[in-house]
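> here is the input, now give the coordinates:
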Amino acid sequence: MYTYFTTLHIQTAVSQALCGREKGDSGMKHVLSVFVENQTGVLVRVVSMFSRREFNIDSLSVGVTERPEYSRITVVVQGDENLIEQMIKQLEKMPVVQAVQRLDEKNAVCRGMTLIKVRSDDTNRLDVLKMAELFRAHVVDVESSTLVFEITGSDDKVTAFLKLVKPYGIAEVIRTGLIALERGEHTIYEHCEEREYYGKNLL
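Sure, this is the predicted structure:
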């Protein structure tokens, strides 16, 4: 007989999943926002620099900014303090890099998006939907044997949700790289060499 979970059971499982993540991992991860000229081959040059120096990249995302001639690359990397400082210095030496901003969850809004296809039928669909509701995961596709969820947030949040729905069967998962913006009135333009120029042209 299939066991239906109450909201309390699911909330307890959520708490355990969040507390059960590996300790120490989050302390080794760093978010760098790299402001670059929007030119062909820039991403290849930046990634090649990481590769040559054997820097470990967890995720990478790139997109055009409010000024189409510039792009922002958000990189999540692992390493100790000395390694991160070395990484920033190497990036700042590149002519196409206008600024490098170091961010964390305390001073920045950090988000990533994940699409998760979970195997689900009439016997367990209600339980899966309850879990998704607690994580604010949105249903974006429904079929007779699967549900596709869209969830945004930190890696810890996504990992906890994946851990809970894993027993039902995860068919597919795809994640975007993390993106981040500093909280408050400060912007990456303050890190640019031509601060006055960028400050006058903020949208």
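
> all contacts plus neighbour counts: C-alpha atoms, from now on.
Will do.

> surely Gln177 touches Gly63?
Slight slip there: residue 177 is Gly, not Gln. No. Between Gly177 and Gly63 there is no contact under C-alpha atoms under 8 Å: 11.0 Å.

> specify the local secondary structure of the closest residue to Val173 other than its chain neighbours.
Nearest-residue entry for Val173: Ile116, 4.7 Å, with adjacent residues in sequence omitted and distances by C-alpha to C-alpha, 6 or more residues apart in numbering. When states are read from DSSP: H, G, I helix; E, B strand; the rest coil, the local structure at Ile116 comes out as strand.

> Ile116 - how many residues pack around it?
Applying the criterion other C-alpha atoms under 10 Å, we find 25 residues in the vicinity of Ile116.

> one more, please, to line up against the first structure:
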Amino acid sequence: MRHTLSVLVNDQPGVLTRVAGLFSRRGFNIDSLTVGPAEEQGLSRMTITMLGDEATLEQVMKQLHKLIDVIKVQDITNEPMVERELLLIKIAANPTVRAEVTGIVEPFRASVVDVGRNSMIIQATGNREKNDALIELLRPYGIKEIARTGTTALVRSQLAKIKV
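Predicted coordinates for the structure are as follows:
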């Protein structure tokens, strides 16, 4: 199963290395990892996606809590969340197929961000499944390069329940 963890850490040199090393030492694989400044100065938020069963997840969370610079660890897999990744994909596209490619990317709310003599770069944001689907539709044109950010996610706001 794919799990999504939100990890709040001190913004210090070496924290990313220690977190990645924890996974490596235990033989666990990080599926994706994004890191950026958090809402409070001096803190960073890591969004880590990993594959594993419940026992693996429990072990990872216990080990993360032991790291000095880790402030908070949340498994947000089953929480209502907003989850996105950025995809940049360069495809072979001569002038005769550009309109066709544009027609493919529009329903994905993706955009063409660069056009070369024989290529195009498309930018898309969305969840992993959406971006995977776009890649598969563009594959017949010839993929030259792909860059993906990995998942970043936040738990959705909880609406107050109103009793009637």
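
> where's the residue mapped onto Met113 of structure 1 from structure 2 relative to Ile48 of structure 2, distance?
Correspondence of Met113 of structure 1 to structure 2, assessed by TM-score structural alignment: Leu86. Shown here: Leu86 of structure 2 relative to Ile48 of structure 2, a distance of 15 Å by C-alpha to C-alpha, to the nearest Å.

> neighbour count winner among the two?
Relative neighbour count places Ile48 above the other of Leu86 of structure 2 and Ile48, with 22 against 18, counting by other C-alpha under 10 Å.

> the more buried one: what's it in contact with?
Contact partners of Ile48 of structure 2, counting by C-alpha atoms under 8 Å, 6 or more residues apart in numbering, are Thr4, Leu5, Ser6, Val7, Ile30, Asp31, Ser32, Leu33, Thr34, Thr151.

> now neighbour count too, for the residues you listed, in CSV please.
Formatted as CSV, the entries for the contacts of Ile48 of structure 2 read as follows, by neighbours: other C-alpha atoms under 10 Å:
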residue, neighbour count
Thr4, 24
Leu5, 22
Ser6, 21
Val7, 21
Ile30, 14
Asp31, 14
Ser32, 17
Leu33, 18
Thr34, 16
Thr151, 22
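
> correct me if wrong: the match of Met113 of structure 1 contacts Ala124.
Yes. Counting by C-alpha under 8 Å, Leu86 of structure 2 does reach Ala124; the two are 5.9 Å apart.

> next, Gly150 of structure 2: secondary structure please.
Following three-state DSSP, we place Gly150 of structure 2 in the coil state.

> look at it and say how many residues are nearby.
Burial measure for Gly150 of structure 2: 19 neighbouring residues, criterion other C-alpha under 10 Å.

> and it, what pairs with it in structure 1?
With the correspondence set by TM-score structural alignment, Gly150 of structure 2 lines up against Gly177 in structure 1.

> which ones are touching its match?
With contacts defined as C-alpha under 8 Å, 6+ apart, Gly177 of structure 1 is in contact with Ser59, Leu60, Ser61, Thr74, Val75, Gly112, Met113.

> overlap between these and structure 2?
Comparing the contacts of Gly177 of structure 1 with structure 2 on both residues aligned by TM-score structural alignment, their matches' C-alpha atoms under 8 Å, the contacts found in both are Ser59, Leu60, Ser61, Gly112, Met113.

> for structure 1, what spans make up the helices?
Assigned helices in structure 1, in chain order: 7-19, 42-52, 81-92, 125-134, 155-165, 195-200 (criterion: DSSP state H).
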